[in-house]
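K.L.:
could you look at this predicted model? Sequence included:
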Amino acid sequence: MSGIKIIVITFLLCLFIINSICKNDICINKSNGFYADYTSLNCQTFYFCFNETLNKTLQCLNSSEPIFSTYRQRCIGVNPLYDECYLVNINENHENCAWFSVQLSTTSNLTYHYSCLYPFLFDLESKGCKHYSQVQCNQRFEPKDACDYHHPQIHSSIDERPCWLIPSCRNKTNGFHGNQLQECSSYYECKDERFLNLTTCPKNMHFSDKSKTCLITLSNCENSTKF
């Protein structure tokens, strides 16, 4: 009996090690974000990748929204006409480097259109959204402004903010720039002609493009900001 127990324990330990290795490899070549676990029952389980490493595993707990959608980045309700657990094909869009389409077997190969989250781009080799520095757009248009990401056939976006509220960094140098939309009471950071973040100046202060700091003055918007 002791010999059988040792064999069983050894077998279970091997399964645990193999499973751990597979779990750790699941995030390789994937950008930061949440992904549906297509091996789980009805995609109820999903996981979070960070720096190509598995960070944590989660599960959709709301009975009315039991399926995790990778492309919507949230749990969704069951829909017999739409189930990402049965993907047929994922294709790039030849016009825009951030757009791609998904065909689903449950809808007679009906095609759904998506856009990567800003500022990620769609990678042809991995068939997924990756950091823009890791993607070659070639002949496809390379979007740099938030409004460039809005696909005409997508009626709802993960980011509900109007894209024009996100300042444009196109043709701007790396660094900080005053936000003219708010009379330079805030400023934003650009890198590689892409918006990174927005920071608000202390009360009654405004950002100076010349000194690159917040000052107590009324006229500090030296450079025009286009949206």
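P.N.:
Nice, thanks for sending it over. Residues are numbered from 1 along each chain as shown.

K.L.:
could you use CA atoms for every contact and neighbour count after this?
P.N.:
OK.

K.L.:
residue contacts, residue 221?
P.N.:
When contacts are counted by CA atoms under 8 Å, 6 or more residues apart in numbering, residue 221 touches 178, 179, 180, 183, 184, 207, 208, 209.

K.L.:
helices of this protein, residue ranges please.
P.N.:
2-25 (DSSP state H).

K.L.:
on that earlier part again, quick one: which of the contacts of residue 221 is most hemmed in?
P.N.:
Greatest neighbour count in the contacts of residue 221, by other CA atoms under 10 Å, goes to residue 207: 32 neighbours.

K.L.:
once you drop chain neighbours, what's closest to that residue?
P.N.:
residue 214 (4.1 Å; CA to CA, 6 or more residues apart in numbering).

K.L.:
can you tell me the centre-most residue of the protein?
P.N.:
residue 117 (4.0 Å; CA atoms, centre = their mean).

K.L.:
buried sites along stretch 198-215?
P.N.:
Buried residues in stretch 198-215, counted by 16 or more other CA atoms under 10 Å: 198, 200, 201, 205, 206, 207, 208, 209, 213, 214, 215.

K.L.:
one more: stretch 94-114?
P.N.:
96-100, 102-106, 111, 113-114.

K.L.:
with stretch 126-144 instead?
P.N.:
In stretch 126-144, counting by 16+ other CA under 10 Å, buried: 128, 129, 130, 131, 132, 135, 137, 142, 143, 144.

K.L.:
off-centre distance for that stretch?
P.N.:
13 Å (CA atoms, centre = their mean, to the nearest Å).

K.L.:
got another, please set it beside the one above:
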Amino acid sequence: MDNLRLLSASTVLFFQILLLTKIRSQPLMDNVDQQRSNFHTDMKIDKMKTLLNDFEDRLEKMTLQLKTVQANKDSLYGKYDDLMRMYSTGETPEDETIDTICSRHPELIMQTSNDCHTYYNCSGDTVLFGRGPMYNVWPSKYKHECHYPLVFSTETLQCENYTDVDCGSRFLPTWACLYFRNQCMGSHCTPCDVTFPNCENKSDGLWPQPSKGFSPWYMICENNRTLRTGQCPNDEEWSATSFPYNGECVHIFAIPSDYDSNGLLPSCKGKVDGNYQYKERCDAFYKCENGMASAIKCPQNTIFDSVKRSCEVGGMCS
């Protein structure tokens, strides 16, 4: 009976402790829930602040871009207004009159009357830098010249690619040496045609540079203009120098001697079809077919057998 009473008392005490623990822990749990809610709220606020800052940055950049566009537009309109006022008074800019005209129209930018690659700019000194005393003949600090192959656009009032400009009746130069800035004016400067080989009257593609003679130097032509120049690389398979020939870089053993005396591909004129040995080397041969010669390299570890007339391992090459 005493044991039963003791058990009952212990049970009551246990539940009292459990109830007390729950009562005391409830505020702590409520505090944790509140902190979790505050944490998520703070995260949302921080995210909104970040998005808002990004939006403000983009808005500021767009506003700056719009101001720049508007400023350029106002400047362009101002230049056109100057141009219209000048035309209304019957003034026509020429090299002899441009200094006087610029004094009255400081914002004027316009084409020259004859050339598509030159223009007048009354807002500042010319950017044309010379290479000798002959540049003293340049008529005015207000006359400018585009860089090759750019020409002056009457729409944008600046130098643009020649493909984007209608020059009308104005002279459109295709060779860089027709630009004043590229001409050799001194006694010790490099001639212009050496620096800028001429592609006029040549079809599009790769050509030898005329001033270099028989050499690896080439030029790339397009629309009668020289796009770029360069030097043919060595042919690694043939271990030989390459040269411009028929629109591509070709090793010297594939360049016919009939084309240039420096070429090492013999002529097949008067020869029957077949394979023939180069006198300069045994690891290759040239093939004659219908009077045309072609260069052929022997496979690795073989040489051209002058008797069998084919590439052989251990072949006999005379």
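P.N.:
Arrived safely. Since the structure is predicted, the reported quantities are computational estimates derived from the model, not experimental observations.

K.L.:
include distance to residue 220 of the first structure when you put the buried residues of stretch 94-114 of the first structure into CSV, please.
P.N.:
Output for those, formatted as CSV (distance: CA to CA, whole Å):
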residue, distance to residue 220 of the first structure
96, 36
97, 36
98, 35
99, 38
100, 41
102, 47
103, 51
104, 53
105, 57
106, 57
111, 49
113, 42
114, 40
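
K.L.:
for those, which one is nearest residue 189 of the first structure?
P.N.:
Of all the buried residues of stretch 94-114 of the first structure, residue 189 of the first structure sits closest to residue 98, with 21.4 Å by CA to CA.

K.L.:
without its sequence neighbours, what residue ends up closest to the residue mapped onto the closest one from the second structure?
P.N.:
When the second structure is aligned by TM-score structural alignment, residue 98 of the first structure is paired with residue 117. Closest residue in space to residue 117 of the second structure, ignoring its immediate chain neighbours: residue 151 at 4.2 Å, by CA to CA, 6+ apart.

K.L.:
for the one you found, the count of nearby residues, please.
P.N.:
Neighbour tally, residue 151 of the second structure, other CA under 10 Å: 27.

K.L.:
counterpart of it in the first structure?
P.N.:
Per TM-score structural alignment, residue 151 of the second structure is aligned with residue 121.

K.L.:
quick one: its match and residue 98 touch, right?
P.N.:
Yes - the criterion here is CA atoms under 8 Å, and residue 121 of the first structure meets it with residue 98 at 4.4 Å.

K.L.:
mind listing the shared neighbours of these two?
P.N.:
Going by CA under 8 Å, 6+ apart, residues that sit against residue 121 of the first structure and also against residue 98 are residue 129.

K.L.:
what's the most distant pair in the contacts of residue 221 of the first structure?
P.N.:
Maximum distance among these (CA to CA): 12.0 Å, for 183 and 209.

K.L.:
burial of residue 23 of the first structure, as a residue count?
P.N.:
With other CA under 10 Å as criterion, residue 23 of the first structure counts 14.

K.L.:
same check on residue 177 of the second structure?
P.N.:
Neighbour number of residue 177 of the second structure under other CA under 10 Å is 20.

K.L.:
ok, it to residue 200 of the second structure distance?
P.N.:
The gap separating residue 177 of the second structure from residue 200 of the second structure is 11 Å, by CA to CA, to the nearest Å.

K.L.:
and residue 156 of the second structure, by the same measure?
P.N.:
28 Å.

K.L.:
try residue 162 of the second structure
P.N.:
Taking CA to CA, one finds residue 162 of the second structure at 15 Å from residue 200 of the second structure.

K.L.:
and if you look at residue 123 of the second structure?
P.N.:
Taking CA to CA, one finds residue 123 of the second structure at 35 Å from residue 200 of the second structure.

K.L.:
just checking, the residue nearest to residue 207 of the first structure touches residue 204?
P.N.:
No - look at residue 214 of the first structure against residue 204 with CA under 8 Å: they stay out of range, at 9.6 Å.

K.L.:
which residues of the stretch 1-150 of the second structure fall in strands?
P.N.:
109-111, 118-121, 143-145, 150-153 (DSSP state E, counting those that start in this stretch).

K.L.:
okay, those strands in a markdown table with distance to residue 55 of the second structure next?
P.N.:
Putting these into a markdown table (distance: least, CA to CA, whole Å) gives the following:
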| stretch | distance to residue 55 of the second structure |
| --- | --- |
| strand 109-111 | 39 |
| strand 118-121 | 41 |
| strand 143-145 | 43 |
| strand 150-153 | 38 |
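
K.L.:
nearest to residue 51 of the second structure, out of these?
P.N.:
strand 150-153 (43.4 Å).

K.L.:
next one: that closest one to chain centre, how far?
P.N.:
19 Å.
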